[in-house]
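> Here is the input, now give the coordinates:
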Amino acid sequence: MIDALPPSAELVADKAYDSLPLRTWLVARGTTPVIPPRKNSRKPWPYNKTAYRQRNVIERMFCRLKDWRRIATRFDRNLHTFFSAVALAATVTWWLN
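Below you'll find the model as predicted:
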């Protein structure tokens, strides 16, 4: 799904997404990966620790989106329709908070 979105300045992810192919693809796309290295990594990668600490805001948003059954179960199989439903749910969630 990342490929369907326009490139962003940074992509914040946790240690599970620490892989060289993903990092290479993101850099080629013009996105700075903000992914901490795994504990057993032989060559630790530098990352923006300040931006990584702010990921809790994003994780709280995903927690709120999971309250919407249509989003949590990925009811819409069409990518455009799914992103539209996510945008609608995010708007309503933001409006009510």
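> rest of the way, CA atoms for contacts and neighbours
OK.
> Against Met61, how distant is the residue lying farthest from the centre of the chain?
Distance from the C-alpha centroid of the chain peaks at Arg42, with 25.1 Å (C-alpha atoms, centre = their mean). Distance from Arg42 to Met61, counting by C-alpha to C-alpha, to the nearest Å: 33 Å.
> longest single helix anywhere in this structure?
The residue-count maximum for a helix in the chain (DSSP state H) belongs to helix 79-96.
> so what secondary structure elements neighbour that one?
Judged by 3 or more C-alpha pairs under 8 Å, 6 or more residues apart in numbering; DSSP states H and E, helix 79-96 is in contact with helix 55-65, helix 69-72.
> And this one, please, so the two structures can be compared:
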Amino acid sequence: MLADKGYDVDAIRADLAERKIEAVIPGRSNRRVKIEHDRTLYKQRNRIERMFGHLKINRAIATRYDQLANSFLGMVHIATARYWLKFVHAA
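Sure, this is the predicted structure:
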């Protein structure tokens, strides 16, 4: 995706390494030089991204209508509770 937009993915990874940031996302499957990554961290990152995706279904969170941080946090709590209730009800 980044390479499609003209970014040099290796340069981005080198910059992250200089700043002591560990790359979590693996390289593409057709890449000649494989990139080492931590599978456990990648799975955790994926779970967090999916959770935010589920929360953004709620329009107030996706567009951030609330002006105050406390109001926005309240909406996040409500959306999280609704998502959790769906999960518990399905089990």
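> what's the TM-score here?
Once superposed, the chains reach a TM-score of 0.56 (TM-score structural alignment, normalised by the length of structure 2), with 74 aligned residues with a C-alpha RMSD of 3.1 Å.
> hang on, the earlier thing: would you turn the helices and strands packed on helix 79-96 of structure 1 into a markdown table with mean neighbour count and distance to Ala28 of structure 1?
Shown next, in a markdown table, are the helices and strands packed on helix 79-96 of structure 1 (neighbours: other C-alpha atoms under 10 Å; distance: least, C-alpha to C-alpha, whole Å):
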| stretch | mean neighbour count | distance to Ala28 of structure 1 |
| --- | --- | --- |
| helix 55-65 | 13 | 23 |
| helix 69-72 | 14 | 30 |
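> Need those in JSON lines (columns: distance to Tyr47 of structure 1).
Converted to JSON lines, the helices and strands packed on helix 79-96 of structure 1 look like this (distance: least, C-alpha to C-alpha, whole Å):
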{"stretch": "helix 55-65", "distance to Tyr47 of structure 1": "13"}
{"stretch": "helix 69-72", "distance to Tyr47 of structure 1": "30"}
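> returning to that earlier point: show me what the residue farthest from the centre of structure 1 aligns to in structure 2.
Using TM-score structural alignment, the partner of Arg42 of structure 1 in structure 2 is Arg32.
> Give me the three-state assignment for that match.
The local conformation at Arg32 of structure 2, judged by DSSP: H, G, I helix; E, B strand; the rest coil, is coil.
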